[in-house]
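Q: here is my input, please return the structure:
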Amino acid sequence: MTLAALDRETLGYGRAAVLPGLSFALAPGERVVLLGRSGVGKTTLLNAMHDRLARDHRTALVPQDHALVPQLSVLKNVLMGRLDDHGALYNLTNLLHVRRADRAGVVDVLTPLGLAELADRPVRALSGGQKQRVALGRAWWRGGAVLIGDEPVSAVDETHAEALLGQMRDRFPTALLALHDVALARSFATRLVGLRRGGILFDAPATEVSDGDIAALYAH
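A: Sure, this is the predicted structure:
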């Protein structure tokens, strides 16, 4: 069984093909990490899979640029994770005056992220690592069957990154991430996919990907 799949599809922007003739599938319960140099198409693949998954499954997204509204508070940015659960009137009134139940729920999400005391602070006043955790909080608040994350722990140190990846494992049955840290990728993934320009160099269970495979992936 697969949640979503690409079958010999060409992915790119406009007329530029980044990943030609690509086949890729995601199954329930997998934790897949994409590895590879910048510019090889990891974000392109994540976006394509998000579009495919979101048609049929509740999917949480953590984009690389965080996609936060700097003028709004941490609380209100996290609430945006469920905008499509409600109508425009509900969302507008909640933006003006957050409902008590929603506030309590968001604070519960922010607490393990170390952000509960910053709930009312505008995002523009936060550090890069704090902003990244707000984006994660929005995904936690949304919930769903799948988490897609594009370098979702790149702005925090290794200890915090490991803890955040642990929260991902606990909250989402299936995940598809791009990570630059190979050690973190190995600790998190059930499956590793190595991308080089033009396509996939390897796609295998994490325990079967050797150090030599990783070295070849990043070799000039």
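Q: only C-alpha atoms from now on, for both contacts and neighbour counts.
A: Will do.
Q: in which helix or strand does the spatially most central residue of the chain reside?
A: For the chain, Gly149 is the residue whose C-alpha lies nearest the centre (CA atoms, centre = their mean; 1.4 Å). Element membership for Gly149, per DSSP states H and E: strand 146-150.
Q: can you give me how far that strand is from the chain middle?
A: 3 Å (CA atoms, centre = their mean, to the nearest Å).
Q: any chance you could list what contacts that strand?
A: 43, 46, 50, 57-64, 139, 168, 172-179 (CA atoms under 8 Å, 6 or more residues apart in numbering).
Q: next helix or strand past it?
A: Counting by DSSP H and E, the next helix or strand C-terminal to strand 146-150 is helix 158-171.
Q: for that following helix, buried residues please.
A: 161-162, 164-165, 168-169, 171 (16 or more other CA atoms under 10 Å).
Q: here is a second sequence; please produce its structure as well for comparison:
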Amino acid sequence: MNVTHERPDTFSLESAGRNYETISALSPTTLSIKQGERIAIVGPSGSGKTTLLSLFNSTIQASSGKITVLGNVLEETSGKNLKKIRSKIATIPQNHALVESFRVWQNIITGQIGERGFLGNLIDLIFPPKSKILKIHSILERLGIEEKLFEKTSNLSGGQKQRVALGRALYQKPQAILADEPVSSVDPARAENLVQLLNQISKEENITLVMSLHNLELAKAHFPRLIGLRNGKINFDSDPEDLNESKFKELYTLSEREILNDGEC
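A: Got it, this is the predicted structure:
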């Protein structure tokens, strides 16, 4: 008898939403993302993409509903337990969030701060164990920039900095990666390469990948599941092959009122 095991949820929302005073950034939403899934969140500015990612990594709290991350209900989790959950979720922000004066290896080693704490991380920044330098070199080799190990981060190109940010996420040994517009500052060729690389690594390591993207063609080409957001609501949640062009056009066609109120959330 064949026994199939359903993959556990990495993230799940049950009627979870987020308001900023009288403004609804994300309407009450219900969805689940399984371990190892690769998902692109698409939609215009102000549609709620960043808000959704921020709810997943618990940098903001839901105004309503329930959020579960790695089997833990966030509303019932705090202190060390919340810190432990966060250490398993790597984030790649749009602006890299790298320390320009650091060497590349120093920026990557900060990926362990959730596990090692501030003091442990500070010690490793000053007196790095050889084993950790070798591990970082191995990650950089996988990303194709191993020669930049001791390079000052400020000397790198935008594409190289984005790979360092990815390296920092991988050093964390995450169960999930949340990437917020990670290729917005690089040219189309490098953007394609980085998205492809992230997908490849996520598949090989069974890492849940959730990425917000403005580039719809990249999302359609590389992700088996697309979530379209508009005005803080899910417009679609589907395999890209099941979506027609009119659905995508509807997502990005703003009304006059929406244009006047446009702003990223």
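Q: sorry, back to before: alignment lookup: the residue nearest to the centre of the first structure to the second structure.
A: By TM-score structural alignment, Gly149 of the first structure lines up with Ala179 in the second structure.
Q: against Val104 of the second structure, how distant is the counterpart of Ala119 of the first structure in the second structure?
A: Counting by TM-score structural alignment, Ala119 of the first structure lines up with Leu149 in the second structure. Going from Leu149 of the second structure to Val104 of the second structure by CA to CA, to the nearest Å gives 5 Å.
Q: chain center to stretch 206-223 of the second structure, what's the gap?
A: Relative to the chain's own centre, stretch 206-223 of the second structure is displaced by 10 Å; criterion: CA atoms, centre = their mean.
Q: can you classify Gly65 of the second structure as helix, strand or coil?
A: strand (DSSP: H, G, I helix; E, B strand; the rest coil).
Q: that one against Ser15, yeah?
A: Yes. Here Gly65 of the second structure reaches Ser15: they are 4.7 Å apart, a contact under CA atoms under 8 Å.
Q: to which residue of the first structure is Gly114 of the second structure aligned?
A: Gly114 of the second structure maps onto Asp84 in the first structure, by TM-score structural alignment.
Q: cool, and Ile234 of the second structure?
A: Checking with TM-score structural alignment, Ile234 of the second structure has Ile200 as its match.
Q: which one is that match nearest to, not counting chain neighbours?
A: Spatially, and ignoring its direct neighbours in sequence, Ile200 of the first structure is nearest to Gly194 (5.8 Å; CA to CA, 6 or more residues apart in numbering).
Q: for that neighbour, list the residues it contacts.
A: 34-36, 200-203, 214, 217.
Q: how does it look with 7 Å?
A: 34-36, 200-203, 217 (CA atoms under 7 Å, 6 or more residues apart in numbering).
Q: which helix or which strand is home to the aligned partner of Leu95 of the first structure in the second structure?
A: Using TM-score structural alignment, the partner of Leu95 of the first structure in the second structure is Leu125. Using DSSP H and E, Leu125 of the second structure maps to helix 113-126.
Q: average gap between that helix and the first structure?
A: Its matched residues in the first structure lie on average 2.5 Å from helix 113-126 of the second structure after superposition (mean CA distance after the TM-score superposition for the first structure).
Q: what does stretch 130-139 of the second structure give?
A: Counting by mean CA distance after the TM-score superposition for the first structure, stretch 130-139 of the second structure comes out at 1.0 Å.
Q: please state the offset of that stretch from the chain centre?
A: 23 Å.
Q: again, but for stretch 188-207 of the first structure
A: Centre-to-centre, stretch 188-207 of the first structure and its host chain are 17 Å apart (CA atoms, centre = their mean).
Q: which residues sit in contact with the match of Ala119 of the first structure?
A: Leu149 of the second structure neighbours (CA under 7 Å, 6+ apart): 104-105, 137.
Q: so which of those would you say is closest to Leu26 of the second structure?
A: Using CA to CA, Val104 comes nearest to Leu26 of the second structure of those, at 36.3 Å.
Q: map Thr253 of the second structure across to the first structure for me.
A: Match for Thr253 of the second structure (TM-score structural alignment): Ala219.
Q: nope, Thr29 of the second structure is what I was after
A: That one, Thr29 of the second structure, aligns with Leu22 by TM-score structural alignment.
Q: its match against Thr10, yeah?
A: Yes. Under the criterion of CA atoms under 7 Å, Leu22 of the first structure makes contact with Thr10 at 6.0 Å.
Q: and the gap between the nearest residue to Thr59 of the first structure once chain neighbours are set aside and Leu176 of the first structure?
A: Leaving out its chain neighbours, the residue that sits closest to Thr59 of the first structure by CA to CA, 6+ apart is Val146, at 4.9 Å. According to CA to CA, Val146 of the first structure and Leu176 of the first structure sit 8 Å apart.
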